[in-house]
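Q: with the input below, show me the fold.
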Amino acid sequence: MAVNLEFENKLWEMADKLRGNIQPSDYKSVILGLIFLKYISDSFEDKYNELVAEGEGFEEDRDAYLADNVFFVPPSARWEFIKKNAKQVTIGQIIDDAMIAIERENRNLRGVLPKNYARPELDKTKLGELIDLFSFNLGSKESKAQDILGRVYEYFLGKFGSSEGEFYTPPSIVKLLVGMIEPYKGRVYDPCCGSGGMFVQSQRFVEEHQGRKDDIHIFGQEYTATTWRLCKMNLAI
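A: Just a heads-up that it's a prediction; the model follows:
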């Protein structure tokens, strides 16, 4: 398995929580949305604690986060609040409201985040138990350096496949392709962009070669709406 994340052993437990409740091909949609929420919340919390330590009262100042390319996460969308309410029967709606709040605060995410956790077929007890499994920190520098969403997406496609014929290009192949095209500047186009791995790897290539990210422009197409949203989420973080 190409995925080598410190929380990989948790992914199977997460899938197991959803077993018998929804279709296996839908596991990734539920879990990826929560991982995104956890990721931006952990990143926000790290910056929040840093601002508190500085003692200048900027910990609730949106611009202080924007300056460091960190999403501002409103109180009702922070992971601490989500986890505190994990056992509530309204947890699905709480998560949907959190996604809406994040989109409201961050314009480039509007219409992108999943907001279907309140749907009847998603068992709320299992959803709460799923949230309890998120004991790992995704805001660390190590996590930020990885294509987190793309690699989790790869994991679930590999384990459970998809009824829509989706396939994931292994990171090693993507890295090889990027190394061949050497995107120092210009346009990068991926006609089947999936979770955006080609774009993430291109950005990494530029950074590793001391280039400027502003010198490349990315363009992509994706047939599946859910995967397109995942790509937007992946690029956002």
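Q: for the rest of this, base every contact and every neighbour count on C-alpha atoms.
A: OK.
Q: show me the contacts for the spatially most central residue of the chain.
A: With distances taken as CA atoms, centre = their mean, residue 36 lies nearest the centre of the chain, 3.3 Å away. By CA atoms under 8 Å, 6 or more residues apart in numbering, the contact set of residue 36 is 149, 233.
Q: go on, the one 5 residues further on?
A: With contact set as CA under 8 Å, 6+ apart, residue 41 has these partners: 73, 77-79, 139.
Q: return the member of those residues nearest to residue 92.
A: Closest to residue 92 out of the contacts of residue 41 is residue 77 (12.5 Å), distances taken as CA to CA.
Q: now show me the structure for the sequence below, then we'll compare the two:
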Amino acid sequence: MAKLSQAELERHLWGAADILRGTVDAGDYKQYIFGLLFYKRLCDVWDEEFEALLAETGDREEAADPDEHRFHIPKEHRWEAVREQSTLIGQRLNNALAAIEDANLRLRGVFGDVDFANQDRFSDALLEKLLSHFEKHRLRNADVPADMLGDAYLYLIKMFAEGAGKKGGEFYTPRSIVRLMVEIIDPRPGMSVYDPTCGSGGMLLEAVQYLKDRGEDARTLSLYGQEKNFATWGIAEINLFLHNVDDAFIAKGDTILSPKRYDPKAREFVEGIGAYDRVLANPPFSEKVWGYEVWQNGDPFGRDTYGCPPKGYGDLAFVQHMLASLKDVGMLAVVVPHGVLFRGGAEGRIREAMLAADVVEAVVGLAPNLFYGAGIPAALLVCRKKKPAERRGKVLMVNGDATYKPGKAQNFLADEHVRRLAEAVHAFADVEKLARVVPVEEIAANGHNLNISRYVQTGADAEAVDVAAEVSKLQDLIAKRNEAEAVMFGHLKRLGYVG
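A: Sure, this is the predicted structure:
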């Protein structure tokens, strides 16, 4: 069977989405495509492992032994068994996915609540067409290596995010921004990395890729995360599994109201705050319902060190959770809306307390329209509990509003932009029209305002407007319009259309 190129694989998988488009709601069909893709991959890899073991041992029973495989698929629920039936296909699929979850603790819950037996959505004819499409190409490791399939899966996530608009941002952060964040926090072999709002797991995987690109052992990383949306949690688990990342632990639940940490002795998640070397996240912007009613009486987990955020803006609750989750020598990077940098009230008091504690190391302003469904510019907040001696009492302000490449639907960061911004953070030095090291005393004198353009202006700043000249131009245009109207009404009067 001919091997697929990366582009061919991506077209093949996106073709499956085309089959469902119009039949299943756009916001839902990604779950079905991801579920079927994962099911096909599991079955194909199981067959591949079975054939290799059979060739080695000559014993079919031993080759089918669950202990000999990375995962177990009951015989009656393998792909070829489901394909033997031409009616009630959806129910057979449901049974197969449930049986795989039951047989593999690691895969428990990954298929979510997809229901292929819903006849209003999935007729046998439609499912036959969909399964036939997936059968066009084998998805064994020999045909499609893990990195290749993982990248194709990320491509699908990106495509679904683009189609979902604002909602797409709930489970996908553009990869260039993730890469920038990982470059900034610079995870090292043996470290623990944590994403408290992990979405589809892209940030954790980028940390793995970062070490791979440097020729370092990514398997020594310990990866942890939490995700509130159950369906998105399943996407993350599949994403990690397809990338052959087995040592990642993703909890389900609300990070602010019910934070989870992994207990290695009990081999399960328990309520509480962990301690990690590197923390990174893109929390929901200005969450309205985030847990204010609980925090206003004191956070039960003690994360409100710098204060309680306002009722309608949960951004700094996530930031404080991340700070509480850091080891003393740890480092974090978090995406925040610009309002967090300058809004007053409770947020102003929290900023003041954070600056007084000297935990803010850098603020990196990003260009507008980089995120799905959010045209407003955002910023990265970089924090440490204990900053290096030479950086204490200072905050690096980086203005990246001119550092981007324009796109049709949205802007993006090219490799050179990621490199330039990351290098600016690491250098922690003044760079004309890009970065400036600002003493905390100066920020305090400005009312603890972290608005980046207050400290660093770039070539993208608007030129000063000559108001008198612009008013003169406007008056000239109004005069010309009035003159044209007088001529037009003169013609209409002669023709008898007006009195």
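Q: tm score of chain vs chain?
A: Remark: TM-score between the superposed chains equals 0.83 [TM-score structural alignment, normalised by the length of structure 1]; 227 aligned residues with a CA RMSD of 2.4 Å.
Q: where's the aligned partner of the residue nearest to the centre of structure 1 in structure 2, which helix or strand?
A: In structure 2, residue 36 of structure 1 lines up with residue 38, judged by TM-score structural alignment. For residue 38 of structure 2, the element it lies in under DSSP states H and E is helix 29-57.
Q: how about residue 62 of structure 1: what's its closest non-neighbour residue?
A: residue 72 (5.8 Å; CA to CA, 6 or more residues apart in numbering).
Q: which SS class is that neighbour?
A: Using DSSP: H, G, I helix; E, B strand; the rest coil, the structure places residue 72 of structure 1 in coil.
Q: longest strand of structure 2, counting residues only.
A: Ranked by number of residues, the top strand in structure 2 under DSSP state E is strand 326-337.
Q: could you tell me where that one falls in structure 1?
A: Across structure 1, nothing matches strand 326-337 of structure 2 (TM-score structural alignment).
Q: in that strand, what's buried?
A: By neighbour count with 16 or more other CA atoms under 10 Å, strand 326-337 of structure 2 contains the buried residues 326-327, 330-337.
Q: got it, and stretch 25-35 of structure 1?
A: Here stretch 25-35 of structure 1 shows 26-35 as buried, counting by 16+ other CA under 10 Å.
Q: the stretch 201-350 of structure 2: helices as residue ranges?
A: Using DSSP state H, counting those that start in this stretch, the helices of the stretch 201-350 of structure 2 run over residues 202-213, 230-242, 292-295, 315-324, 339-342, 345-356.
Q: between those helices, which one is nearest to residue 102 of structure 2?
A: In terms of CA to CA, the element of those nearest to residue 102 of structure 2 is helix 230-242, at 15.0 Å.
Q: can you list contacts of that closest one?
A: With CA under 8 Å, 6+ apart as the test, helix 230-242 of structure 2 has contacts from 31, 34, 38, 107, 109-113, 146-147, 149-150, 153-154, 171, 198-202, 205, 226-227, 246, 248, 250, 252-253.
Q: are any of those residues buried, and which?
A: Among the contacts of helix 230-242 of structure 2, those classed as buried by 16+ other CA under 10 Å are 31, 34, 38, 107, 109-112, 146, 149-150, 153-154, 171, 198-202, 205, 226-227, 248, 250, 252-253.
Q: ok, back up a step: how close does the helix holding residue 38 of structure 2 sit to structure 1?
A: Mean deviation of helix 29-57 of structure 2 relative to structure 1 after superposition (mean CA distance after the TM-score superposition for structure 1): 1.0 Å.
Q: quick check: what element follows that helix along the chain?
A: Following helix 29-57 of structure 2 in sequence, per DSSP H and E, is helix 60-63.
Q: identify each buried residue in that next one, please.
A: So for helix 60-63 of structure 2, counting by 16+ other CA under 10 Å, buried means residue 63.
Q: which strands and helices sit next to that helix?
A: helix 29-57 (3 or more CA pairs under 8 Å, 6 or more residues apart in numbering; DSSP states H and E).
Q: next one: residue 57 of structure 1 from residue 48 of structure 1, what distance?
A: 10 Å (CA to CA, to the nearest Å).
Q: please identify which of these two sits among more neighbours.
A: Neighbour count, other CA atoms under 10 Å: between residue 57 of structure 1 and residue 48, residue 48 has more, with 20 against 10.
Q: quick one: map the more buried one onto structure 2.
A: Aligned against structure 2 by TM-score structural alignment, residue 48 of structure 1 finds its counterpart in residue 50.
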